[in-house]
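**Student:** Build me a model from this:
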Amino acid sequence: MIAVIADDFTGAAEIGGLGTRFRMKVEIVTRVSIEPGTDLLIIVTDTRSKSREEAIHDIHLITAQLMKLKPELIYKKIDSVLRGHIIAELLAQMKVLKKQRALVIPANPHLGRVIKDGMYYLKDVRLHETGFGNDPEFVMANSGRIPSSDVIDILKFNNGYDEENFNIIVAKTDAPLPDKGIIIGEALSSDDLRLWAERIDDHTLIAGASSFFLALLEHLQYPYRKSLFEKPTAYFSGNMLLVCGSSFSKSKKMVAEVLAKGAPVSLMPRELLQVDGTLLSNLQDQWVADIISLFATHDHVIIAVDPGAVYASKEQGRNISRHMAKVVEKVMKRLPVQELVLEGGSTASSILHEMRLEKLYPQRELADGVIRTSVPGNTALHITFKPGSYRWPDSIWDFKS
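**Tutor:** Model prediction:
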């Protein structure tokens, strides 16, 4: 059995989708538990949305619990563009596992996300010059923008980097590796990922994005079947609620476009952006009523934040996730929803927490990172996940508009 610790639900689903390519029995859980015959156990910590102290505590506890299951490998799934408490979580995990070294490969070359000469690029553009440059998920001291695309600089700002406390380097595939510290591996291609996979050993904690996990499964020679992405329309039936919870510019642009075409889109009341939702249940109820009214004439409804609204802080993003979670839970109590489609990791985590779901089974990949899952004990409901910065399958938006 392979165990993966993922810091959000969309990342966990992405790893689960890869597991289905290798004919693995996959479970996604929010606490350490395992069913007989499971090949790939993915634990979602949601630590990217938590404080540094909470993240360290949770990773320490979950890693210790996982060790009792004696997995063949423990993989730490991180965000490919280095958001979250990456260094703090790695150090906590290394302490429990008694490992002096971690190898981290964040790049996703097939998506144009690469590290070259210590710099992070997205399709040949430096990361801080892309839409990630002002992403609220990046928590910077005194600034909402990434000041640099230097990998070490990004980790410094996100993790309170202190050179005296640990050693961190960026290394090429053929570089000699130190016995201690954290190594960020450069990668420009799938071949580079395979070279890094060949360098893993029992003395090193392994971490990275989804592409490196795929390279590891290939290196470990799991039986592989070719990935054939399947159209959502082949499976989606009944009422579908599509929740756009990402602040990423491409997502907001798509919402604006389908809204202009007259698609059934219900926007969050702007007042909910400004205040704590616990005091505004009446506004939430008004939003629920609007969504229900759209379902009276449509099978598929989109909910989103007004694409013209500005919410540049992480706390505002958390408030949006909490509001959406409350509203989705209320909608699903009032009418049957067969397909729940969630965009954005923090939004997905908030909604599943509100629904009290602790386990999911990945079923199919619909596109890169877009994974449809089933729910234990509820054959009528399926939940599909998509990271905020990934592309939607065109067919989802075609039959929405």
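**Student:** Only C-alpha atoms from now on, for both contacts and neighbour counts.
**Tutor:** Will do.
**Student:** ok, now which ones touch the closest residue to Ala325 other than its chain neighbours?
**Tutor:** Nearest residue to Ala325, sequence neighbours excluded (C-alpha to C-alpha, 6 or more residues apart in numbering): Ile351, at 4.1 Å. Contact analysis of Ile351 by C-alpha atoms under 8 Å, 6 or more residues apart in numbering lists Ser321, Arg322, Met324, Ala325, Lys326, Val328, Glu329.
**Student:** For those, could you give me CSV that also reports distance to Gly37, neighbour count and secondary structure?
**Tutor:** Output for those, formatted as CSV (distance: C-alpha to C-alpha, whole Å; neighbours: other C-alpha atoms under 10 Å; DSSP: H, G, I helix; E, B strand; the rest coil):
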residue, distance to Gly37, neighbour count, secondary structure
Ser321, 35, 22, helix
Arg322, 35, 21, helix
Met324, 35, 28, helix
Ala325, 33, 22, helix
Lys326, 35, 20, helix
Val328, 33, 23, helix
Glu329, 32, 17, helix
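**Student:** Let's compare: structure for the following, please.
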Amino acid sequence: MLLGVIADDFTGASDIANTIAKGIAPEGGLRTAQFLGVPGDPAPAGIEAGVISLKTRSIAPAEAVRQSLLALEWLLKQGCQQIVFKYCSTFDSTREGNIGPVAEALAERLGVKGVVVCPAFPGAGRTIYMGHLFVQDQLLSESGMQNHPLTPMSDPDIRRWLGYQTNGAVGAIKHSVVGQGERAIRAALDAATDGLVVVDAISDEDLIAIGTAAAGDRLLTGGSGIAIGLPRNFIRRGLASGAAAQAVGLAGPEAILAGSCSGATRGQIDSHKAEHPTLEIDVDRVMAGETTAETIVAFMLRNRGRAPLAYSSSTPDGVRQSQAQYGREAVADKLDRLFADTAKRLVAEGVTRLVVAGGETSGAVVSALDLGALSIGQEIDPGVPVLVSQGDRPVALALKSGNFGAPDFFTKALQRMTAHGQ
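**Tutor:** As a prediction, the model looks like this:
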């Protein structure tokens, strides 16, 4: 294995796995597998890039560090020459962490400094300029992310936000340097005295230049965009031959579960409602034990073949009211358990195509299913590929971060997940 990735959630893991598997034309990408948690066994033969999916974004910082270091040790044992710590392109974190503590711990273990911090993903509208993170034409703190129920992002200055989370100083490489290309970026990284360095990027070309400049670095951190140019580095050195993402998928019964409160997901739900059966999951009924996994599974089975959707995706005001009444952790835990139990029962009932929206929801679902290594298929929308598990009873998955995907994402995902990936 050449390239190893530690991702702090499951949707983000499939996002960067998709980026690495695609690579850049004409070279192509690397043979990539996604692992659900730290594997207990060595990687399958022939895998050039391994992405370990953790669920560490909103847990205690010390535990996030512990799990990430375990993932690092496994990847190093597989022979990885370069490690990427992947987090969300909206830098989802609190003032306490977990991005800063994990990045510092990985850097310390690898004995490196001048580590790139770049959550930019221009293809999805995330850019960094003068150290500030934008979503489309809005500052992060005005994009809706300030209302995130678990990791509200109230400050777009990534250097300052990261400074709250870390022990050392945080450096910066501005776009005036990045725009000069890889040699200027390399010189700036070599001159860095800080452990972590926030690097501007407003285009894919910037990210490719950053990736090329960092070809020999042991550690990079960022969103999935930071990996755009990394496969080419290994291919040009003759360590990999290049490969295109395969068309993998499955036929069979389908279900859609949405637990994201993002504006994009709510719009996708509204679009899907117009032509498909939907079930709204009311938080009050869930907390009272009136809506259960059996309720949702029965709805899905009654509507098999019609792309049924069950969702718990309230407005920011609705989320705040529920959290005030029941407690933030209690609501999140109850919904995670509900979606996890529902997914297990659906698969047991023969569902083979499962679309899941929301990072926390996706993490709960795939942890419950315990599917092992996942093959990376074709891209559905930017950042979201088809995933297929191995074994006697394979399952096709689409794990969507809340803010990702076009309005018709749900129906498009189910179509791409069919037997030939069409």
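**Student:** Quick check: TM-score for this pair?
**Tutor:** Overlay of the two chains. TM-score (TM-score structural alignment, normalised by the length of the first structure): 0.84; 377 aligned residues with a C-alpha RMSD of 2.8 Å.
**Student:** Include distance to Ile371 of the first structure when you put the contacts of Ile351 of the first structure into TSV, please.
**Tutor:** Output for the contacts of Ile351 of the first structure, formatted as TSV (distance: C-alpha to C-alpha, whole Å):
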residue	distance to Ile371 of the first structure
Ser321	20
Arg322	23
Met324	20
Ala325	20
Lys326	23
Val328	19
Glu329	21
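**Student:** quick one, helices of the stretch 51-200 of the second structure?
**Tutor:** 61-77, 99-110, 158-165, 175-178, 182-191 (DSSP state H, counting those that start in this stretch).
**Student:** circling back: state the pair within the contacts of Ile351 of the first structure that is farthest apart.
**Tutor:** Greatest spacing in the contacts of Ile351 of the first structure, by C-alpha to C-alpha: Ser321 and Glu329 (12.2 Å).
**Student:** how about Trp196 of the first structure, what's its match in the second structure?
**Tutor:** For Trp196 of the first structure, the aligned residue in the second structure is Ile210 (criterion: TM-score structural alignment).
**Student:** hmm, I was thinking of His110 of the first structure
**Tutor:** Using TM-score structural alignment, His110 of the first structure lines up with Gly123 in the second structure.
**Student:** Could you export the helices of the stretch 51-200 of the second structure as JSON lines, including distance to Thr127 of the second structure and mean neighbour count?
**Tutor:** Formatted as JSON lines, these follow (distance: least, C-alpha to C-alpha, whole Å; neighbours: other C-alpha atoms under 10 Å):
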{"stretch": "helix 61-77", "distance to Thr127 of the second structure": "26", "mean neighbour count": "18"}
{"stretch": "helix 99-110", "distance to Thr127 of the second structure": "18", "mean neighbour count": "20"}
{"stretch": "helix 158-165", "distance to Thr127 of the second structure": "11", "mean neighbour count": "20"}
{"stretch": "helix 175-178", "distance to Thr127 of the second structure": "11", "mean neighbour count": "18"}
{"stretch": "helix 182-191", "distance to Thr127 of the second structure": "17", "mean neighbour count": "18"}
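**Student:** What helix or strand is the residue nearest to Ala325 of the first structure located in?
**Tutor:** According to DSSP states H and E, Ile351 of the first structure maps onto helix 345-354.
**Student:** buried ones in that helix?
**Tutor:** Gly345, Ser346, Thr347, Ala348, Ser349, Ser350, Ile351, Leu352, Glu354 (16 or more other C-alpha atoms under 10 Å).
**Student:** Could you do stretch 10-27 of the first structure as well?
**Tutor:** Residues of stretch 10-27 of the first structure classed as buried by neighbour count (16+ other C-alpha under 10 Å): 10-22, 24-27.
**Student:** so Val117 of the second structure makes contact with Gly195?
**Tutor:** No: counting by C-alpha atoms under 8 Å, Val117 of the second structure does not reach Gly195; the two are 10.1 Å apart.
**Student:** quick one, which of those two is more surrounded?
**Tutor:** Set side by side, Val117 of the second structure and Gly195 show more neighbours around Val117, with 28 against 21, by other C-alpha atoms under 10 Å.
**Student:** Find me the equivalent region of the longest strand that the second structure contains in the first structure.
**Tutor:** Ranked by residue count under DSSP state E, the longest strand found in the second structure is strand 374-381. Under TM-score structural alignment, strand 374-381 of the second structure corresponds to residues 360-367 of the first structure.
**Student:** That stretch against the second structure, how far on average?
**Tutor:** Here the mean offset of stretch 360-367 of the first structure against the second structure after fitting is 1.5 Å, by mean C-alpha distance after the TM-score superposition for the first structure.
**Student:** contact partners of that stretch?
**Tutor:** 13, 16-17, 20, 26-29, 228-232, 371-376, 391-393.
**Student:** of the residues you listed, buried ones?
**Tutor:** Using 16+ other C-alpha under 10 Å, the buried ones in those are 13, 16-17, 20, 26-29, 232, 371-375, 392-393.
**Student:** Out of those residues, which comes closest to Arg126 of the first structure?
**Tutor:** Arg126 of the first structure lies nearest to Trp392 out of these, by C-alpha to C-alpha, at 23.4 Å.
**Student:** That closest one against Thr384, yeah?
**Tutor:** No: the criterion here is C-alpha under 8 Å, and Trp392 of the first structure misses it with Thr384 at 11.2 Å.
**Student:** Check the contact lists of these two and give me the overlap.
**Tutor:** Val370.
**Student:** For the match of His110 of the first structure, which non-adjacent residue is spatially closest?
**Tutor:** Nearest to Gly123 of the second structure is Pro382, by C-alpha to C-alpha, 6+ apart, at 6.9 Å.
**Student:** now that neighbour: how far from Thr411 of the second structure?
**Tutor:** Separation of Pro382 of the second structure from Thr411 of the second structure (C-alpha to C-alpha, to the nearest Å): 15 Å.
**Student:** How about Ile281 of the second structure?
**Tutor:** Ile281 of the second structure sits 20 Å away from Thr411 of the second structure, going by C-alpha to C-alpha.
**Student:** Looking at the two, which is more packed in?
**Tutor:** Between Ile281 of the second structure and Thr411, counting by other C-alpha under 10 Å, Ile281 is the more crowded of the two (20 against 17).
**Student:** To which residue of the first structure is that one aligned?
**Tutor:** Mapped onto the first structure by TM-score structural alignment, Ile281 of the second structure lines up with Met268.
**Student:** Spatially nearest residue to that match, not counting backbone neighbours?
**Tutor:** Spatial nearest neighbour of Met268 of the first structure, excluding adjacent residues (C-alpha to C-alpha, 6+ apart): Val305 at 5.0 Å.
**Student:** close enough to count as contact, that neighbour and Val265?
**Tutor:** No: counting by C-alpha under 8 Å, Val305 of the first structure does not reach Val265; the two are 10.0 Å apart.
**Student:** All set, thanks.
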